[in-house]
Every structure is written in C-alpha cells, then in structure tokens.
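J.: Attaching a predicted model along with its sequence, questions to come.
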Amino acid sequence: MSEVFQGNWRWRVTEKNAGFDQRFRIEGASSGNGIYPGVVGTEVVVNGDNWTVTLEWNNGVGSGWQESAVLSSVGSLSPLVLIRILGADDNYPDQRDGDFDDLTIVAVDLDPIFDVVQRPFAVDRGTLTMLPDGIFDVSQGIQYMGVRIRNDWDYDWDETTGVTISISNTSRIQLQSQGIRVIDAWTTPEQKALQQEMSGGFVKIPVLRKGQERTIYFKLDVSSAKPSKPNVNFVAQRVAWDPAYDAPSRQVARQIFISRSTYDPLNRELVAEVPEGTVYMRLNKVIVDKESLEKATLAALKNPCKRQPPRPGQDSKTSDRDRLRDDLKRSLEDLLSGKPVDPCRLHALLDTCCSGSPECKDGGGTGETNPGSGGLGDGPGGDNWCRFKPFNWLPVEFEYRIVPSPPFAGQFGPLAFEDPWWKVILIILAALLAAASLVYDYIFAGQDPNFVIGNITAKSNRSSSNVDAAIARLNGSRAIDLNVLEAQSDDRNNNLPINGSTGGTVAIDRSDNGDRGIQNAILGNAVFKSGARSATTRGLVSSISLNTNVDGVSYTNQVLIAQLAAPNNQPLSQGGDSGSLWVDLIGRRPVALNFAGPVSDDGSNAIANPIRDVVNLFDLHFNV
C-alpha cells in the first residue's frame, strides 16, 4: 500500500531482513521521483506538495514486483525533528509472516514546523495600522513587523508543545549590517495591545491547531537602513529546547521591502526612494478636514518630536546631530546676545543627548522610561519620531516625476520590488509622508518664508486696552481684498448664504459715512462673518455689554452673538475663527472683531470686540 507524504523528507534504508529483492518507488513529487534499491544505506531527498512512496518485493521466480504490506510509525530525532519509520512485510498476502522487518526505511522531516504565508508587513507603532502595502519606510523609524504564520507540523501547538517563534541569530547579524536593528525590549502595554507574550526575543504561541494561521509581531528599527529588499529568516523553538533549532533547513526566509521617504520643506517636495528608482512629488492642492488637522496639530505641539525624519541626502543619525547642534547653537547665540531664551528649551536640547556620547537617544521603546510620543500622544508604541495623529485629507492636484535607478533606455525598465504597480506604491508612500508634511507646514508656517504673508506691526495689550487684536502689514505675496468671502460650495455651513447663492464675496459698504466706515452693533440685528474654521455663518447680536474673562484676561462691554433659531442655527465661533470681521447684514458695515467662543468649541456663540474700540486703538479706517 502506498503512503502519502507532503513536504521535504530525507529517506534512508536502514535495515533489510528478507530473501526477496526489495525496492521503494517515489511518485508525484516535485523532486526525487524514481525507483530506488532496497539496499542498506540507500538515501534520497524528496520534496513536493503531495506525493507517495510504495515499498515493493520480487521473489525472482516469476512474481515480478509486488506491493508489500507496510507498517508506519512516528518518532522524533529532537524536539523539532519528526521521523516516519516504514516497515515492509513481503510475499503474497496469504503467505506473509507479519514481522514487517523485511525492509525498514526511516524518513526524516526536513521542513520547519511552520510557514510564513505572506510577505511580512510594516505596522505603525502608534495607530497599529499597516503602512502602505506593508512597506517599511525609513522616515517612520521603529515599526512593528507583522508576520502571518501557519502551523505546518503534524501536531497541534498548545501549552504542552510550547512553541515559540523568533528571528534567527544569523539573520539578526545580517540585518544589523544593513542598518536594520531587531529590538527585543517590549513594554507590557505593547504586548497587551498586540495580544502576544515575548520572552527573550521569542513570541510565545500558546495554541495553534494544525493548519491554522495567526499573526505575530516583531519590532524593527529601520531608521539607518537604505532602500532595499533584505531577507528575514524566522525560526521555531520549543520549551523542550532543540539545540539545532536555527539550522539552515529549519529557517523560513521571507523578503521585506524598505523604502526611504523624505520631505524637503524648502522645495516643498516629497521624495520616496526604492532600489529601482525615486519619485519626486509636489502637492499643489489638497482638501483637508481642518478640525481633525487642528487636533493633530495640537497633539503635535503638546508632544513635540525630538527626532526629525532625515532630509533628502541625509541619514537619520546625521540629521539628528545636525539639528541638535544647530538648535543649540542658535539658542546659545541668543543667550549671549541678551535675547530672552527659554531655559526649558535649553534643558530639553541637552537632555536629548546621551551622557558622554555624541549620539542621540533613540527613545524608540528600547527600555527607556520616557520614550516620548512623537506627536502621536496615544497608542502603545509612540516614540520620538515625527508622527502625527491621522486626519482626513485628499490630494486634489499634484505633480510628480520618476527617476529610475539605474537609468534605462527604451520603453521598459526594472519594476520596484518586482511589482508592476511600483509607481503607484511610491506615490502612496509619498502620500503617507505628505500627511505629516501638512501638519509640519501647519505648525511651522510662521517660520517658513513660503508661508509668511506679512509682519505684525502692532498688537493690543489685552489687559489694558480691552481689545484682543493685532495689525499685520502684508508683503504683497497675497492679494488684499477687504470684502468678505461668501459661503463656498464645499463649506459645511453653506445652507444660508448671504447673497442667496454660494461662491464669490460679499461686498461691505466702504463709502464714507463720516465714521471711518463702521457702525455700532445694534441689539437684535443679524450679522455675518467668514471664519477660517466655521466658514460663512450668521447670527444675532444678543448683547453689547458683555463682561467676560478669556484666558485670564477680563473684558468689559463686549459684543455677544447668538445663534439663529433652528434650523438656521450655525456654528459662530470655533478655534481658528479669531480675527473674523462681524458685519451688519442690513448696513453691510463692520460692527465687531471676533476673538473668542465657547470653551466646548461647539460654536454656539461668539464673543467679539466692538469694532469702534479696535479702530480707535489702531487708528484704522474701513472707508475709502
């Protein structure tokens, strides 16, 4: 009778106790098919998905080759290595003696007890979401590596078998030489979040039935890696320790993909590199949910990142040292020149460097007590890299160029990661960094010449002037339009436009009325404004003598604006709307300058300085 096998096995004839000739036949394998003599010492390696072995005898006097009866048993050479023993009982069925020792063959299982069923993929440590196409990117620093494994052993894994999975020692050394560090230090929150237990770099697998799959996680620091496609070799071990657990035949090798995405704020260009080429991408127009963007920005400001992603042409460690040196140099120069310097900032710069070493702390969850959060502020794996809370955005208009490496002539060239959609992958990677760049620009807009539209020339003393306002002199990079932006088609509050239709602007009355082009707010009158956050909305003047306290400063006789009755109620003042001009709906003249709203940020009311106080303080005119 034929015995069925799967996988990779080494066969060896160990014993023959028969007068008849013996042989065994392999069929259906990918390699090793054939007929082999039943002679002690005969050995063959057979591999395939599903194949058979048949033991046969021949009495030499006319029987020809006939199938023997076979007795199969299972044993082990070590805790991880199984063997199958086949014993043959020759002769015709009614003449067999039942000893099953006429020919003995021992088969050693050469396969690992598990398989990795797909390419290992990168997972962001803060959000626990897979990075685009599972590609590891240098800009993201330390990342989890998700590995989907399957139990390919002949037995279920349970607490008794005590199976664990790790990365082989030889593979760790090879990865380290390529700038990839395997991190074995895990916090308790990390292990709970990923629902696994680590021990000495091994992931414990408590229960996994034969043929079942599950995902386990390792931690890699790719911040010093180059765009590449390295192999990672995985190994299994048992509580009943197998000294040969990391033998080459016991390792499962899988390739991971590493890219390098950077953002150049000077050229406003995103750069994504893979071994086959580089894409340069510039965002010209995006649609952003300002509310979620502002929340991401606030989180980034509260949890500043200590490690900036590398700029194009820099490695991460050089970038860290250069940035720290430049920041420290500027702070010391300011201090020596008598300028005010935040001592906490100096302390933070000095504290970032390791004691007695020019290198910078990586803070990446490697056992430090304060690993930082990198702008994320939540999740089990926050670190000091610049990552940001996710927010809703959509690229509407962008341009890109692709430079293959090495350059090629003709229509066709190499494919990144052997994937025909490599250009799309690169753009996805660039888009990943683009989200971070939006927050970066949002935070540092006031320091970037590409964003500066003017300079502050005067500002109020809030405590003494009863006004919260400032005057900016524009530099000409942005057109001047004293009209009010009308509700736009994509405004969330465009159901009540001022002119009866969306789009365009609402002209204010700038004729000379002998009163600087303004008028007093009138109790009960309808007013409207165009805010950066809540867009164009209208309300009713409910008070012109409000006394209030905002951020510890007391204000008297302020203008309070209330919502219209439902269904026309709209948010009036939310974070980002400060500086909006409230205009009388009938007279079309300015009446107040918005500067505050509800602490809940729900926009249920608005608080504004009377416009007369503002123009008197700064000597302004709204009329031509």
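T.: Here it is on my side, so go on.
J.: C-alpha from now on. contacts and neighbour counts both.
T.: Fine.
J.: Spatially central residue for this protein, please.
T.: Residue closest to the mean C-alpha point of the chain, counted by Cα atoms, centre = their mean, is Asp124 at 3.6 Å.
J.: ok, and here's another one to check against it:
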Amino acid sequence: MSIQLFGRWHLRVDEAVHTWENRFRVHGAASGDGTYPPTVGLEVTADGAAWNLTAEHRESATSPWKPSDMMIDPGPLDRVDVRAEIGAEDPLPSRDFKDVHWDARFLDGTLYEIPVRPFAVRTTDLFEMPDGIFETALRTYYLGVRVVNRWGLPFGPDHVLDVSAASRAELASQGITVLDAWTQSELAALGQVQRGTGIVVGALNPGNARTVYLKVDVGDAAPRKHEVEFVLRNAAGMADPGNPARFVRKQIFVSRTTVDPVTGEIVSEVQEGTLRVRLREVAIDTRNGRRARHRCPPPRKRRGRESDLDQLRRLLQELLDGRPIDPCLVKELLDCGCGPGRSDDPHGPSDGRFCYDPFYAIPTRFDYTVTPREPYAGQYGPIPFDDPWWKVLLLIIAAILLIAGMLSEAADVAYHDEDLVIGGLGRTIRDDVDAALCVLDTDRTLGFGQVLDARSDEDNQNAETALDGTITVAATIMPVAEVMALLADSTTPTAQLEVFKSGATTGLTHGLISGFTATAFTRSDGTSFTIPQLTIGPDPAFGENVSAPGDSGSVWVHRATGRPVALHHSGRDDPDSATASFLEDVFSQLGVTL
C-alpha cells in the first residue's frame, strides 16, 4: 500500500529494522521523485499537489519487489506545521511498523485558501446577490466563503472557520455585526454544523474546496469595501493559535440604497460612486408582491438602554419565581436590544404606514445618472472599460427592489398594479371599525352587489356558484342584533352560521360565525376596538384557511341569505380565525348608505 501526501514534506529515515531487503519510492511529486534505500539519516524533500510514498521489500535479489504495509500517525493536529510518523512493515509476525520508519514534517506552512471574494446570500431564499455585494437595505445575509484545503492532511470535524475576534471588533466599529445565532433549520438548509461561534469545515481533502456560510448584519455599514479576517481553528485545541497561516484577510463589498425624498429617485452608493435611478415602469412579481405588504407595528417608545435591561431582568426573575409574565414583552425587549430589522430602522422597507418584505421587481423603463467619486477627464473616461460598478448596482436594484419601502414617489409608479392597489383612498376610521372609503379598482371587487367566485388559477376551488364566475349578494346587510340572536340560540343550525368571503390573497374561503369580542381590546398595531367585533372560525366542511394577510377589506357574506355581514380586518394562525367589524357599525361610523 502507499501513503498519499499533499504539498511539501521533508522525510527523514530515523529507523530501519528489517530482515529482508527494503527500499522506498516517491512518485507522482513535482520534485523529489525517485527510489531510495532505507538508510538511517537519509533525508528526502518532496513537493506536489498530491504524491505517494511507497515502501517495498523482496526476499532475495532475484525476487520481485512487493509493497509493504504502511501507516501514518499525524500526531496531535494542533499545529499548522504537522510532524507525523510514517512506518512500513514487511509481512512478518511483529507488527511494529519499524522495518522502515520516517520522521515526516509538513513544510508548506499553509493551511487554507479563500480563492474568491466572500459573497452575500439572502437568508430568505438563498439568492446570491449580484456580484456578491452586500446591500444594506436587506441588512442580514449569509456570508459565503469558499475554502480550499492547502494543508498536508485532510480537514476533519475539529476544523472550524470563523471571523477572528479582532476582525469582529473592527467590523462592529464599521457598522457590520457578525451574528452567531443560528436555528437548526438554517443549519440544516445549508448542510452545516455550528461549533462555538464558527462553522465546521468538515472532512475536506487537500486540494478540495467547500463553501462555508457565516452570518452578518450590514444594515449600518458604510457603502465601501470592508476587510474581513477569517481564522481556521482546531476546536480540539491549538498549540499555535497565532500562526499566520490560520488567518486570511478578504474584502467584502457593501452598497447602500435609499430614496431621495425630494426627487423620488433611488440612490445607490458604493465606494466608486453613486447611481441615481428614476423609475418609469416596473414589472412586478405580483404573487409575492401581494403578500409582501403588511401594516407596520406602532413606533416603539424610546427607552434608555439601562431601563430595557432592568425591565428584562425583572420579567425573567418573575418567570423564575413562577409568576405569569407577558412573553411578547420579553421578545420586544430582546428585539429592541439586539434584533435586526428594527421597526425604527431608517433604511428598512417602510413607507410609514405599511412595511414590505422583498419581492422581485424588474425595472423596464427608467432614467439613471452615474457620478464617479473620482472625476475623470474627457468624454468617455475609464468607467465603461473598467469595473462596471454602476451596472452591478442596476442589477442589485432589480434583484432586491423593496418597492414601497425604498421608493417614496416612485412607489406610486410601482404599485399602480391592479393586483396590489385597492384604489383611491377617501375617509378613514382606524379605531373600532378599522375601515376606509375607497374608489375601488381591485380585480376582486365588481361592486357592492357582486363579488368574484373561486378562480381556477387559485388554491381554493370551492366555488359558491361556478368556478371563475361571480356571486350576487343581497342589497341589505345583516344587522348586529340578528347575528347576536343566532349566537345566543343554542339550537341555531350550523347552516345559519356559515359565511364566505372573496379575499385578495386567499380567494374565496368559507368560515363559521363563532362568537364576538365582549370586551375592549387593542391590536398589536395599536388599533383599539371598544365595540364588539365578529369572530369567524374555520368551516370543517371545506378544509380551508379562514384568511391570510392581504384579505383585509373583504366582506363576509351570510351563505343562507346572501346578506353581507362584516368587514374583515385581521386574522390569526393559532387558532385559525378571523376578526371583522359588523357592517352596520362600519356604515354608521363612516356615514354610508345604500
């Protein structure tokens, strides 16, 4: 058998206890190839990407050479410059592997290489950002690092890639935070194992490569190039923690995209210059765009850092003492102190009233200007022939366009899509009924007397009249007193409690009137309700979710009579339920008559 080695090694024969004739060969090396006698003190230096050391024996001068058994003991792998023992054994009873014995030292002094610039991967969908650039608008990314083993031995489960402590502090001063909190689902999706604050590189033979993902928040970073120092540690222990071969410094590129509130232009900045874009027309991923809009939480009251910690400490002590606490308040305090994506983030996707998750939006018509940070002489300059950073910024804008959160006036252009815009806004009342008067141009509302039935291209297919048809509803609404009477009568048949709605997100869904709120309450977004609200649960006959974000504004209709009952405004996942304002109250407070 042979021992395969990688890189530059120095071999010294330090023992030779044999009965038969022996020799050893170095083959496949870039330098050092040859056949050598096992003379004690003989030294050979061999180098190559991958090469083999083979020990051989023969019984007599006329016998053929046969391979000997071999072993390698690398010793403790706590140093970059490995010192190993290699032994060969002829087929004799004593298995001490000292027929030929080498002291072997790895001489390269290298451990690993990061051949390409570390790149940004979105945590939501594992989408790699254009040119790997980290855009501050999305804040949190996986930091993709391509690691190549340049050591003399394979990496194992103790080899962990991390960002060095010094680099973490340096990055923090530049607005970049290395995040160490991982969920098991995240690690499983990336096929990774976390050990301490680093990620296990795992079994990796010399010359082979693997991409390792760390996690960073760049939301407060300046738009420029930032240096990151990576360290490859042996988690089982290191005799040389400061060995320079353990550290590799690489740059990451950060851009910042915001909106000019005066001109409504998208402004993207990088170290080389600034790109300003005015959207004229946008092609929108309407399926995910419809789901991306939700009401922002109310502004958080500013509190001193010490007061946050004191309150959190008090709540945790109460929990340890066995007293009930509000877990949502604990979460809010934790999010306020250390969570990314804070509601008061000035660069987050929000237009003040609504917040938006990212979705695909491709600019199809736009104007743009490029301003290099260092001006150039002449008409053309080096930009079209050098690093095309401005083209990369256009790709970033196309890939991550946080339409209403970033675009100010340009949002009006982007959101004028009939699947996303309800219409022109008129009189509004937030508390008690959470309703507004609008000039409707949505594709689900035909007029108060009709709503769309289930569509053939939607998930829910339980049509009331006909698939892709319309439903005619009664011209009179069901009064609150009648609904209350149905709920109060224990003999009310289930058919008299059945309702349906035609929602913008879920399409046509069904439910059962299950009750009403008897006491005043305040929703998480700050909306207060002091009058009863109708609650609707799932109808087991249909197996549908009652509602989903985006269904707000749809009307619940009584199936038995076709009369509109209530205006949907919120829902819950656990338990699956919806809450709606009685239409009688909505009409009364908004002054609406039919």
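T.: On my side now, so go ahead. Note that the structure is predicted; figures quoted are calculated from it, not measured.
J.: I'd say the residue nearest to the centre of structure 1 and Ser139 touch.
T.: No: because the distance of 11.4 Å does not satisfy Cα atoms under 8 Å, Asp124 of structure 1 is recorded as not touching Ser139.
J.: quick revisit: which residues touch the nearest residue to the residue nearest to the centre of structure 1 once chain neighbours are set aside?
T.: If the residues on either side of it in the chain are set aside, Asp124 of structure 1 comes closest to Gln143, at 5.6 Å by Cα to Cα, 6 or more residues apart in numbering. Applying Cα atoms under 8 Å, 6 or more residues apart in numbering, one finds that Gln143 of structure 1 lies in contact with Ala122, Val123, Asp124, Arg125, Phe136, Lys219, Leu220, Asp221, Val222.
J.: and Gln143 of structure 1, what pairs with it in structure 2?
T.: Residue pairing (TM-score structural alignment): Gln143 of structure 1 is matched to Tyr141 of structure 2.
J.: quick one: the helix or strand where that match lies to chain centroid distance?
T.: Secondary structure here is read from DSSP states H and E; on that basis Tyr141 of structure 2 sits in strand 140-149. Once both centres are worked out by Cα atoms, centre = their mean, to the nearest Å, strand 140-149 of structure 2 turns out to sit 14 Å from its chain's centre.
J.: again with stretch 226-241 of structure 1
T.: For stretch 226-241 of structure 1, the distance between its averaged C-alpha position and the chain's averaged C-alpha position is 22 Å (Cα atoms, centre = their mean).
J.: how big's the offset between the helix or strand Ala188 of structure 2 falls within and structure 1?
T.: With the criterion set as DSSP H and E, the secondary-structure element containing Ala188 of structure 2 is helix 184-190. Its match in structure 1 and helix 184-190 of structure 2 itself, once the structures are fitted together, sit a mean 6.2 Å apart by mean Cα distance after the TM-score superposition for structure 1.
J.: hang on, the earlier thing: narrow the contacts of Gln143 of structure 1 to just the buried residues.
T.: By the neighbour-count criterion of 16 or more other Cα atoms under 10 Å, these include these buried positions: Ala122, Val123, Asp124, Arg125, Phe136, Lys219, Leu220, Asp221, Val222.
J.: which one of the residues you listed is nearest Val53 of structure 1?
T.: Ala122 (42.1 Å; Cα to Cα).
J.: aligned partner of the closest one in structure 2?
T.: Structural alignment (TM-score structural alignment) places Ala122 of structure 1 against Ala120 in structure 2.
J.: Name all residues that make contact with Ala235 of structure 2.
T.: Each residue near Ala235 of structure 2 by Cα under 8 Å, 6+ apart is listed here: Asp158, His159, Val160, Arg195.
J.: Those into a markdown table, with extra columns for neighbour count and secondary structure?
T.: Converted to a markdown table, the contacts of Ala235 of structure 2 look like this (neighbours: other Cα atoms under 10 Å; DSSP: H, G, I helix; E, B strand; the rest coil):
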| residue | neighbour count | secondary structure |
| --- | --- | --- |
| Asp158 | 20 | coil |
| His159 | 21 | strand |
| Val160 | 24 | strand |
| Arg195 | 15 | strand |
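J.: ranges for the helices of structure 1?
T.: Taking DSSP state H as the criterion, structure 1 carries its helices at 169-177, 188-194, 290-302, 316-336, 343-352, 422-444, 462-465, 611-618.
J.: Perfect, I'm done here.
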